[in-house]
Structures are given as C-alpha cells and as structure tokens.
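Chemist: any chance you can model this:
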Amino acid sequence: MSLAIPDALQRWRLLLGEASQGALGGLAGEALAADAALEWLYGRDPERALRGERSGGLEPSQLTTPDWINDVHRLFPQEVIERLERDAVERYGITEVVTNLDVLERIPPSQSLLRAVLQTKHLMNPDVLAAARRIVAAVVRQLLEKLATEVRQAFAGPRDRRRRSSLKIARNFDFVRTLRGNLARWDRERGRLFVERLHFMSRSRRHVQRWDLILLIDQSGSMVDSVIHSAVMAACLWNLPGMQTRLVAFDTSVVDLTQDVADPVELLMKVQLGGGTDIARAVAYAQSCVANPARTMIVLVSDFYEGGDAGELVRRVQALVQAGCRVLGLAALDADARPNYDRETAARLVKVGAQVGAMTPGELAGWIAEKVKQ
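Modeler: Presented below is the predicted three-dimensional model:
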C-alpha cells in the first residue's frame, strides 16, 4: 500500500514542508503521516536552521527509526522508499536503518553504507549480518582493486632498460626499443609506422632485506574511514616481498588482528568501533613487537585525542624513535585526508621525532616505499 495521490495544494505542502502551512493549509490522514516521515528525515538538514525554518517538531511524539521505516514502506511508492533510505544512510548518517534486512539489501554497496554497517553490526541479527558481510566484501573488493594498483606503483623499482619484461603494462613500456624494432614497417606514403611488436622494460627491485610494518589503528567512532582504508592497505602490503605487516586495533584495550590481515572482510567484521582511547597502551604493545628497530616502521592512525596518559605516549614514541624506528602518526588515512585531530598532542609527538600528517592510502604506500629504499 502507498499514499493516495493528494490534491495539488497538498502535494505542494508536502514538497515545501511545514513553512508553507500558513499559505497552503494543513494536512490530514495519510498525508499528515507522510509529512511527519519526511520531516523526521529532512528536518535534520542544517541549512533549514540557517533559513530560520523550524525543524524536528513532530509533536506530540518523535518517530523512532523502526517506526519511520515502517511508515515509509506503508506510505510511499518503491522508488521514493529507496531514495529516502539512501538519504537516511548516506546524507544524514542514520545508521540504524541498515539493521533492517530489506533496507540493507536494496541500498547499493558504497563506502557510506560500509561505514554504517561497521557502526551498527553489533545490533544485527544473523540474517542481517550475513547480508552486511556481502556488502563489506563488495566495497572492500572495489577498494582493493584501486589500492593494490597504487601500492604496486609505489613499490615498483626504477625501470631497467637492459632487461626485457613479459609484464605488458603501460608504466613498463619501452618507447625507444619499440620504435627501433619496428622502423622497417614505416609506410612513407601514408606517413605511418605499423607496430608489430611492443617492447617492455623490467624493473629492478627496490628492497631485499626484511622490513617490519606495524599499523596501530584507533577504533574510535570518528576514525571509521581510516579503519576501513587501514584494513585494505594492510591486505595490499601483506604479500609484498620483504615486508612483514602487523595490524593492531585499539581503544582502551589492544587487539592484534594480524592473523586476519590477508582477509580484510573478516578483519573489518571483527573491528569494534567506539569506546575510549588509550594510545599509549597501543604504542606500548608495538614496542613489545619490535625485533629490529632499524628496520621497523610504526604507523599510528589516530585522532590523537588521548584518553590515557599523554605523557607516557610521548615518552614511548620518543623511545621508539631513539631506538631507530620510523614512527609516522596519521590523523587520517582515507581518500580525502582531511583530519580533525588533537594538534597539541600531535605537536608533542613531532618534537620527539615522529612524523605527523594526513595521507591518502596511495601517499602512505609512497612513504613506506621511500623508507624501505633508505
């Protein structure tokens, strides 16, 4: 069942919202219920407050998320339902929507949906969780395809013109040798060179000695995008020759997830977002894992809002740097690299020798590759 088509004035009233009620009149019946459902969602728009519009009234009582889902399915046609549910998740971050199996299966996989799944998976029953896992797998597969290319490019050594390669990819293309090898097929009349065979160069390897990479990932809710990209990044680095990758998630406790690094879907489904933050405890765990400081990189992905002892955090980072470890603090590791972080704590870490910034996954791959070359 869906909302019966109202008359023209009521349609305009639904479209323009509560601010138009004085001019267009009130609503009744299912039109009133539809208006309440639309107001529940779009009343959250911060631009309405700037325009001086009222929002979020819906007296005498406020809809709950399950009530809203039920009303939307009762009152609107299918194409409207899909748009409302997508806006709820992607535009307004109403992540409870994805605990509904029907909704979860209708919204196309995206990073916005993945964020919502990770934030609400603890609320899901087994059937919903199985659907959520499929969404996680689909989005992770998309990210892996992109990041794997960036990682390969960062770790590929310089081209070696003395050696040929059977790997036919654009960045290895040998233009000079290809031109020279096909000059006999130059057509003077047409002014064209007909190429029969393409030539490609090999690349020298950038590293031969083993390096240890320890990724410390803050699980606080504000770091969800960085958690996603860290998991995928670790999977991309896992099989690189000479690179041993360890991934550790933390809040007030520390969980070593290294056994799941090769399976980022499983890893993300084990991450528990939210809770407090004890960065010093995570860094202490990293210290216990260091075997060869001169060939160890520690990447701390956090907003640096320390819930534990900030002084201890600074002392431990200083000890790692003095021992010879490369320590990188990332306030964001995602596609945008636009962080919100505690600048005071970050500045203290810089003073004791850490590098601090925000990076995209591709930039992190380049940073790691550069340190490996040294």
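
Chemist: only C-alpha atoms from now on, for both contacts and neighbour counts.
Modeler: Will do.

Chemist: now for the residue nearest in space to the middle of the chain: which residues touch it?
Modeler: For the chain, the residue nearest the mean C-alpha position is Asp225 (3.5 Å; Cα atoms, centre = their mean). Residues in contact with Asp225 (Cα atoms under 8 Å, 6 or more residues apart in numbering) are Arg115, Leu333, Asp334.

Chemist: before we compare anything, build this one as well:
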Amino acid sequence: MSEAESNERDRLTRWRLVLGGNEADGIGQGTDGSGGVALSAADAKRDAALSDLYDGRRRAGLGSSAPKVARWLGDIRSYFPSSVVQVMQTDAMHRLGLSQLLLEPELLKAVQPDINLVSTLIGLGRVIPEHSRETARAVVRAVTDQLEERLRAKTVQSINGALNRAARTRRPKLADVDWNRTIAANLKHYQPEYKTIVPERLVGFGRRTTQVERQIILCIDQSGSMAESIVFSSVFGAVLASLRSVSTRLVVFDTAVVDLTDELEDPVDILFGVQLGGGTDINQALAYCQGLIAAPNDTVLVLISDLYEGGIADDMLRRAAAIVGSGATMIALLALSDSGRPSFDADHAAALAGIGVPAFACTPDQFPDLMAAAIERRDINAWAAANDIVTSHTESGSTHSS
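Modeler: Presented below is the predicted three-dimensional model:
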C-alpha cells in the first residue's frame, strides 16, 4: 500500500469513527473490502465504545448495568488519550444519566478521576452510600492531590514573596539589609577612586516574626454552578493553611453559612462538607465574614460567587461597602476555574466594582499572583489589566467575563 493510500485510509477511518457505521454514507464498516472502511480490531473496539455513548440509533446502549458501564470505562481508558476520556466521561454523565451509578464502588474504581467527576461526586454528596464513601473519597483525593502538586509551589512562593515585599523597609537594621537590592539601587553612586559603592539608601526587609501577618478569608458560594470553583478553593485553602504567617478561614454558604476552617488541612474533608445547590444569601455570608475580621488593614476577603443574590441585594452592597470602608481588601471572583467565561449577575458585579470591590473570573494558575497583589495592597484592577483579565469595571453591557 502506497503512502498516499495509507493516508487516505487513515482519513476515512477517522471519519468512520466520528460519524459511526452507516453503509449509506460510503464509510460504513466493510467486511470484504467492498462495503466501506474495514476497521482494525483496535479501531473496532474504539467504534463500539463511541457507539455505546453517541449512537442514538442503537437500541442496546450502556443501560443501567454497572458492570457493563465499568467495562466501558475501562475500554475508553485503553483506547483513547486522557483528554478524550475526560470528555467522554462527562458526556456519559449527561447522556446516559450515570450519576446514580457512580454510587457503586466497582464503577468508581473504573472511572478516570478528573475535576468534572469530583464536581459530580460532591453534588451527590450525602446520598453516597456508606459502602461507596471510601472509594469516592479516594477518587476525590487523587484529583485534589494532583491539583495541589500543580499549584502549591507557586502559591507558597507568591504569598511569601508578597509578605517579604510588604515588610521591606528603607531603614533596615544591619542584619536585615538586602545587599543585592541595595547594590542594584545604588550603582549610580559607584566611586571609581575607591572602587566601591557609597549607598545613598539601604534596602532590606523588616524583621520577620512567626506571628500571623495577614488574614485571608475565602467565602465560597456553594450553588451548583460553583462546583469547580469549590474544588480549587479547597486546594488553595489547604495550601494557605499550611503557611504560619497567614491565617486562613474558609466559609461556604447558600441560605445558611458553614465555617469549614477546621477542615482546612484536608481538601477532601472540605469537599465532602459542601452541600451543592439551594438558595443564595450573600449578604448573610458577608455578615459572618465581617465578624471574623480583627485587623482590617491586614485582611483579604475573597468572595467566590456568581453574584446571583437570593437575599436583599442592597443590603449585600451596603455590607460590602462597610468591609471596604473598614480598610480590608475585598475581591469578588465570579469563578475560580479553568472552564472559561462564567455566567454571573452583571449588575451586581458592576455595583460591587463601583464601591471598590473588583469583580472578575480567575484561573487557578492566576490565583497565587492575585493573592500576592492583594497582600501588597496593589491596585487589583491594574493587576487584572496587566494580566489581560477582563473585569466588570472594564467590560460593559455583557453578562460574561473571562
């Protein structure tokens, strides 16, 4: 077979897998070379896995058989790359209603852990039976461990760096002089005859202590649309809680407020303490968080919500204005996720921006730098603009943000 013929065969095979088996379209599976594209044994298994999920003409789908679903999950992990497996698993949740089947431990063991699966499991929450709970926790832990490995180093570096910069002084004690920065700042004062620099000013760091230097409060909306944001927030909360120089509180809310700070050491405990769904009372949550603020000038409050307030919006805005007026830094994250442009209440986002609460969506990889900017009390809108993040202050007439 020539290279051109081989390439053509590969092209037809791909179309065959995309479109399914239909003899009328000329690319159905042939058995003798005359009826379209003859699939290899491996491609035939890929085709079968795709057909079980996407071919609506088949009468025999996956149905409600957990063993068959478990085999199917094993097949797609064998024949498709990880990124495709995640898409197919997510589609299976919606098309085939597999959420209830995920309560079975043998099925959970077959599935590939990803953030969409974790979102589904925390949505099922308290209905997961006892015999499946440990398996479900293992699945969730696999994802949170992976996310923590991805995000921990940058978060620790960004937060510690911001605290160091915030403590920097131009009148340091001798032991606290940062000589590299001092030399760089005084190169113009080099004295050739003495072959030395006579520094006009010293740059250094204030004496660091083991005391808490900043308070960070993560206030998270636990409505169903915020599931992915909750997953990332739990990981960041655990990382921040490991820093002795930062006091971290984590609060989740719907129409009630739950303080999960005691669970911060373990993101899995946080996620299984969340109850997705229900109403939304942001004002009540902010009232609780306001009561936690002991030193406003050293406090960063991050409200993570789509801002669809079910309570009294004017009270929410007055509460936010009071928090900002006290000297605390407050930020509204419309989403903390990799999923793109979220839906949110644009009017409330704009109103918060008007009282000094920047409102925008943020990816997990940007969050450490955002917290660093907040700790240093930099202009958050300027930081967002420098990082090509659209805020409610810069975006007009839209109900979405990036």
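
Chemist: element containing the residue nearest to the centre of structure 1, please.
Modeler: Under the criterion of DSSP states H and E, Asp225 of structure 1 resides in helix 224-238.

Chemist: so where is that helix in structure 2?
Modeler: Using TM-score structural alignment, the residues of structure 2 aligned to helix 224-238 of structure 1 are 227-241.

Chemist: and that stretch against structure 1, how far off on average?
Modeler: Comparing stretch 227-241 of structure 2 with its match in structure 1 after superposition yields a mean distance of 0.7 Å (mean Cα distance after the TM-score superposition for structure 1).

Chemist: could you point out the longest helix in structure 1?
Modeler: helix 126-155 (DSSP state H).

Chemist: and that one, how far out from the chain middle?
Modeler: Taking Cα atoms, centre = their mean, to the nearest Å, one finds helix 126-155 of structure 1 lying 10 Å from the centre of the chain it belongs to.

Chemist: just checking, Arg281 of structure 1 touches Val254?
Modeler: Yes - between Arg281 of structure 1 and Val254 there is a contact under Cα atoms under 8 Å: 7.3 Å.

Chemist: now do the strands in the stretch 201-350 of structure 1.
Modeler: 201-203, 211-218, 243-250, 254-256, 296-301, 326-333 (DSSP state E, counting those that start in this stretch).

Chemist: ok and the second one relative to strand 296-301, angle-wise?
Modeler: An angle of 20 degrees separates the directions of strand 211-218 of structure 1 and strand 296-301 when computed by axes from the mean of the first three to the mean of the last three Cα atoms, to 10 degrees.

Chemist: chain center to strand 211-218 of structure 1: distance?
Modeler: 17 Å.

Chemist: and the third one, by the same measure?
Modeler: Taking the mean C-alpha point of strand 243-250 of structure 1 and that of its whole chain, the gap between them comes to 17 Å (Cα atoms, centre = their mean).

Chemist: hmm, back to that, the longest helix of structure 1 packs against which elements?
Modeler: helix 101-106, helix 111-120, helix 224-238, helix 264-270, helix 361-373 (3 or more Cα pairs under 8 Å, 6 or more residues apart in numbering; DSSP states H and E).

Chemist: right, so of those helices, which gets closest to Glu344 of structure 1?
Modeler: helix 224-238 (20.6 Å; Cα to Cα).

Chemist: counterpart of Ser326 of structure 2 in structure 1?
Modeler: Aligned partner of Ser326 of structure 2 by TM-score structural alignment: Ala323.

Chemist: list the contacts for the residue lying closest to its match once chain neighbours are set aside?
Modeler: Nearest residue to Ala323 of structure 1 in three dimensions, chain neighbours excluded: Pro293, at 6.0 Å (Cα to Cα, 6 or more residues apart in numbering). Pro293 of structure 1 sits next to Leu320, Ala323, Gly324, Cys325 when contact means Cα under 8 Å, 6+ apart.
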